[in-house]
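*Asks:* Got a sequence here, can you model it:
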Amino acid sequence: MKIEFSSLPTILNGEICQLQKDYTIENIFIDSRNAVSNIKNLFIAIKGERHDGHNFIADLYSNGIRNFIIDEEIKVDKYPEANFFKTENSINALQALAGYKRKNFKGNLIGITGSNGKTIVKEWLAKLIESVYSVYRSPRSYNSQVGVPLSLWHLNHYQDYAIIEAGISKMGEMEKLEAIIKPKIGIYTNLGTAHDEGFPSLEEKAHQKAQLFKDSSTIIFCKDFPEISNALHSLPKLEEKEFIGWSFEDNTSNYFVETEGRNNGTAIRIPFEEQFHIFQVPFQDYASLENITHCLLLLLHEGLPIKVIQNTLNDIKSLNMRLETKKGKNSTYLVDDSYNNDLVGLDTALQFFSQQKQFQKRILILSDLLETGLSSEVLYQQLADRIALEKLNLVVGIGSEIRMLEKFYTSDLKLFPNTASFLEYEKENSFQESLILIKGARKFNFESIVQRLEQKIHGTVLEIDLNKITHNLNFYRARLKPGVKTMVMVKAFAYGSSSHEIANWLEFQNVDYLAVAYADEGVILRQHGIQLPIMVMNPDPRSFELLHQYNLEPELYSETIFKDYASYTRNHKSLLKVHLKLDTGMHRLGFEAHEIEQLQLLLRHNPQLKVASIFSHLAASDEAMHNGFSAQQAMSFKKLAESLVDFLGYKPILHLLNSPGISRFPDYQFDMVRLGIGLYGVDPTGIYSGQLQSVSTLKTVISQVKHIKKGETIGYARRGVANEDMKTATISIGYADGFNRKFSQGIGKVLINGILAPVIGNVCMDMTMVEVTNIDCKAGDEVIVFGEGPNISDMASAIDTIPYEILTNISERVKRVFYTE
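*Replies:* So this is what the prediction gives:
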């Protein structure tokens, strides 16, 4: 269905205020960083809490965008080749445009909501249905007030099914989403505590989410959540709805679902239309069984053949719904996004790909695009147009149909009939110093490409969820007064998370400043393309040349370091930025009150130095018992900083608060705050612990399972003793990886198949033994060292330390995997 720019007044409230040339709208964008340069694309300028899309129109115009929706007055004559549509509210316009697309969609639309499991149910359903029908599903976790309309835009006439997820965080939001999604079939996954703060009660939250299914004809839900059942049965037009309310617990239910654990998974017995159907699924945990039951009941309702369902279930566990960045061989990085191979998924992956500014050489490895509903000629013409915008160094095409790309794509292209032939080529032509996006349909087994190109490190992995970093960043930003800037600490290898990858993501999120401990850390960031201003907290005279060469800004904290840097910079013609550290009670680094007069004298004699910021550090903001002392520090800082501002005759940035300070002292925000460990989901004050998200998960694997007889010993110095017959697992992590030796003798615990397993004996350098007598496990099983549970704070408490130490002790030999969903 085509939408011309000239037709917008018939779809939206508002008017065209400039029409230079009518275009058929191909795609829509609300984020200027993701806008693809194409004269047929439409940018919708939205005013957000931190950014206003109208401020980026000039840049977008210069990059080739020619269609805009705005909701404030701008001088359109500055853009003589552009079209502008003026509306009262751009978000409402975005939703109305998506609603128009939905109204003209003739396939079956499935809507999914709930507290957890929405995305995985959506992806599993798509995988299960696409073996029979053409399926579209919303990209990743596009379930918000803007994410849903962006998803609906891609609905097309050739799709038999569309699967759209919807999430809300406060009252009234679902009514707007329901009005544009209008699902025929609904799945209500479950009800949990996420976003509780936005609703007066759990019952009301259940009721608000249920509004998505106001006009649905079929609704699938779990009756074991009474709030869900009650909310659904309070919807209007009950007589027109078919409720498929199933249960694991109520054996009187028409849809009583029984499960039986087996060696490689679980057998699920589901009654449907007076028949019992048994499916074998490859997992045993409750959450996955709940999610797959929703899927199976929908498939049965839609009449998919049982054999087709079971055959597809065999592959369901290996679906990876995350876009992961991994370290590759020969100084390469891999963006692994092989689970979703359609044009929309490719576009999302390319947007993420283009955000990685730290790499100059970029390579795309792509298979045939299957089941798009488009002819090969149209499909590969569109593909060529899209990837041409990315200025890639090389495109590798694998498959028989992608050869059509050669007709339309004129840049460097290498084609292979199958994955095996590419791997043979790669043996003699390995990639060097590149960012490589790997995206292929499952039948092409691109996992083998990832395995070949990935750097081989042992099985212990630190996973970092970039979406959760964004959540935590925005959580703290929401607590800042208007105009207060954010500096993020990426010292100590970004608290163990790998600094340049985190810094790149933070730059994309538009933070204001970065801070590192030493010049070498700042140099690495610059070498990886980071452009943000960077403060160096511990400069050394031997690093002054690096500071100047890489545009790094030193912290000056004493008369000695000031004089050294002033002497080095005295003959520089341009102004050089510095940051002044004041000691208000930490007594670590900084000018004290009695040194301010000498500091002013130094500043007067060194006009080549421009003070970018003045700051101090709270000594005890973690603990409420020291609130009085923190207040004294704040007052002292204010007094000293103001005297320096008066002396300078201009206003540098003033900052005092660290992560716990942001939580505890909103009145002391000044001009900027410094966000450190809070970004990674740890609130040392405990005030917001339940609202932050744990960013990192440290995982390893079981190397071997042993059966130990009573009286035998385990590990070095025979510290582990079997008081009775027991079973142990040796896991691939030790103190050389950062698993502290203090976790020996049962103090440390890891999670194996949902059950905590205590350390037995001493932690070794590369391995640790844990007791698994009552845990069903085998070699190769995954082990969670920390994550959602056990979490970093629990581990720190167990050995009487702080979460900072747990994170920063993780060895660099532990592979970091960055992902976004």
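*Asks:* Please make it C-alpha for all contacts and neighbour counts, starting now.
*Replies:* Will do.
*Asks:* Show me where the stretch 101-250 of the chain has its strands.
*Replies:* All strands of the stretch 101-250 of the chain, identified by DSSP state E, counting those that start in this stretch, fall at 108-113, 135-137, 161-165, 185-188, 218-222, 242-246.
*Asks:* now the ones you listed in TSV, with mean neighbour count and distance to Ile702?
*Replies:* Converted to TSV, the strands of the stretch 101-250 of the chain look like this (neighbours: other CA atoms under 10 Å; distance: least, CA to CA, whole Å):
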stretch	mean neighbour count	distance to Ile702
strand 108-113	24	36
strand 135-137	24	36
strand 161-165	25	36
strand 185-188	26	36
strand 218-222	22	35
strand 242-246	18	36
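*Asks:* do you know which of these lies nearest Lys485?
*Replies:* Lys485 lies closest to strand 161-165 among the strands of the stretch 101-250 of the chain, at 33.8 Å (CA to CA).
*Asks:* And the longest strand anywhere in the chain, what does it pack against?
*Replies:* Assignment by DSSP state E gives strand 696-708 as the longest strand of the chain. Here strand 696-708 touches strand 461-465, strand 726-731, strand 782-786, going by 3 or more CA pairs under 8 Å, 6 or more residues apart in numbering; DSSP states H and E.
*Asks:* mind checking how far stretch 270-289 is from the chain centre?
*Replies:* Relative to the chain's own centre, stretch 270-289 is displaced by 31 Å; criterion: CA atoms, centre = their mean, to the nearest Å.
*Asks:* Now the second one, please; I'll put the structures next to each other:
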Amino acid sequence: MTTFTLKDFQKIGRVENFTTDASGVSTDSRSVQAGQAFFAIKGENFDGHDFVKAAFEKQAAIGVVSESWFAQNGKNFPAKSFVVTSDPLKALQNLAKLHRLKFDASVIAVTGSNGKTTCKEMIQAVVSPSYETLATQGNLNNEIGVPLTLLRMNESTQMAIIEMGADKKGDIALLCDIAKPDSGVITNIGKAHVGNFGNIETVAATKAELFDALTDDGVRYVNVDDPRLRQHADRKKGLVTFGIEQEADYRGNILSIDEKARVRLKITTPEHYELTMQLQTPGKHQAYNALIACAIGCSIDLDFHDITAAIEAYRPLSNRMGLRERNGYTVIDDTYNASPESMRAAIESLATMSTAGRKIAVLSDMLELGNESANEHYKLGEFLKTQHIDHIMITGKESAKIKEGNSAAQFFNTKHELIDALKKIVKTGDAILVKGSRGMKMEEIVEAL
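*Replies:* Prediction:
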């Protein structure tokens, strides 16, 4: 556990009644551990100041609170230690920024519209056997999660893989200012959260803040197959390209796709060495994550055989194209999130699978698409006509537009109605894709099966 001292806290605020160092940090009173510093962060739907007492009851060592809260409530905690600041969130970020600068660990930043978490996990799988590696846990990739990850860094950390998400322009620049990455990769540019950005051009500009933040000595891993990223491949220094369709430093070639839609991939390196690997995650789009992981592994001089073995051994997180065998049928659990691009990729994966039974797509809303939502859901319905899917079952207000684009889709007012109907038709040998945005909680359907 990382220790934070009086000197550390004095750099982020005014210290009141300091008694002991803190062993780690927390922003959640439910999971705060004895000896940690509790940061009382205020969000849209919560205020950490409401839980300062609960944090101290769990033996938090120090509370990081706002000036206004302390002026009103500090007197109620006469024996407790505080750091008083104008903004506890900014204090957390500043502490993380200062902490990161204490260490020489190499920081790799990962962003993009789709596939960030799987990409980060695959890079970690490749790097961690050879380097003491710190990586973002789950998808803690925002203005709170990135600092929390960096604050876990210690003297033994050699490599840090930091996932970065964005909801608005400037978010990636802020996270890079905190993390100071040495290298970075943008997986792709798509319409995920486009409603927050206004248009896809702003999405692309926001993700590109990662490349802008890197120094001239930093390494930019550029997906030359993505037309909105290809422009970044004109650099003369600190550039590594990857792709399947275009010429690239690391060029992928999909050799075959098995009965579970998993790719057998050949990657050719700049030295013309060929690595051949069998991926365990369904979907042709997973080839790009393997390319990124391979490129990074080769760039830090890892053994080719070790890179191949790590990628082949990687298994996805359960709700990101995870395969589950249930009562003789297969469930493809991709319930973590959904965007137009990831929906199409998942549906194509289902259509590619070889099954003894039928292929069933169980889908729900793609959220945060703003003014493009109706059109994107309608186009998804039209896209489904081009795929060999036997049953299409949908639920959610926005998903009604899928049925307008594809009259064969069955619409259900509630998940419970859909679950009842699905249980009646599912048979041995069937393959069922379940997917929707995080807010739709489609994992409830997976659990019901």
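*Asks:* After superposition, what is the TM-score?
*Replies:* Put the two chains on top of each other and the TM-score (TM-score structural alignment, normalised by the length of the second structure) is 0.74; 391 aligned residues with a CA RMSD of 4.2 Å.
*Asks:* Now render the strands of the stretch 101-250 of the first structure as TSV, adding distance to Gln95 of the first structure.
*Replies:* Converted to TSV, these look like this (distance: least, CA to CA, whole Å):
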stretch	distance to Gln95 of the first structure
strand 108-113	16
strand 135-137	18
strand 161-165	14
strand 185-188	20
strand 218-222	24
strand 242-246	28
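*Asks:* ok, how many other residues are close to Ile425 of the second structure?
*Replies:* Neighbour count of Ile425 of the second structure, defined by other CA atoms under 10 Å: 10.
*Asks:* now it: how far from Val362 of the second structure?
*Replies:* With distances taken as CA to CA, to the nearest Å, Ile425 of the second structure is found 13 Å from Val362 of the second structure.
*Asks:* now do Thr330 of the second structure
*Replies:* For Thr330 of the second structure, the distance to Val362 of the second structure - CA to CA - is 13 Å.
*Asks:* what does Phe38 of the second structure give?
*Replies:* From Phe38 of the second structure across to Val362 of the second structure, the span is 41 Å (CA to CA).
*Asks:* Tell me where the stretch 301-449 of the second structure has strands.
*Replies:* Listed in chain order, the strands of the stretch 301-449 of the second structure (DSSP E, counting those that start in this stretch) span residues 322-326, 329-334, 359-363, 391-395, 410-412, 431-435.
*Asks:* what's near enough to touch Val146 of the second structure?
*Replies:* Thr136, Leu140, Ile162, Glu163, Met164, Leu175, Ala179 (CA atoms under 8 Å, 6 or more residues apart in numbering).
*Asks:* Hmm, Thr728 and Ile708 of the first structure touching each other?
*Replies:* Yes - counting by CA atoms under 8 Å, Ile708 of the first structure touches Thr728, with 7.2 Å between them.
*Asks:* neighbour count winner among those two?
*Replies:* Ranked by neighbour count (other CA under 10 Å), Ile708 of the first structure and Thr728 place Thr728 first, with 24 against 18.
*Asks:* Just give me the match in the first structure for Pro227 of the second structure.
*Replies:* Under the alignment (TM-score structural alignment), Pro227 of the second structure pairs with Pro226 in the first structure.
*Asks:* again with Leu101 of the second structure
*Replies:* In the first structure, the residue paired with Leu101 of the second structure is Lys103, using TM-score structural alignment.
*Asks:* If you tally nearby residues, what's the number for that match?
*Replies:* Around Lys103 of the first structure there are 11 other residues, counting by other CA under 10 Å.
*Asks:* Ok, the one 4 residues further on next?
*Replies:* Burial measure for Gly107 of the first structure: 18 neighbouring residues, criterion other CA under 10 Å.
*Asks:* Can you give me the distance of it to Ala179 of the first structure?
*Replies:* Going from Gly107 of the first structure to Ala179 of the first structure by CA to CA gives 17 Å.
*Asks:* One more: Tyr568 of the first structure?
*Replies:* 65 Å.
*Asks:* The two: which is more packed in?
*Replies:* Using other CA under 10 Å as the criterion, Tyr568 of the first structure and Ala179 rank with Ala179 on top: 17 against 14.
*Asks:* where's the more buried one relative to His207 of the first structure, distance?
*Replies:* To His207 of the first structure, Ala179 of the first structure is 16 Å away according to CA to CA.
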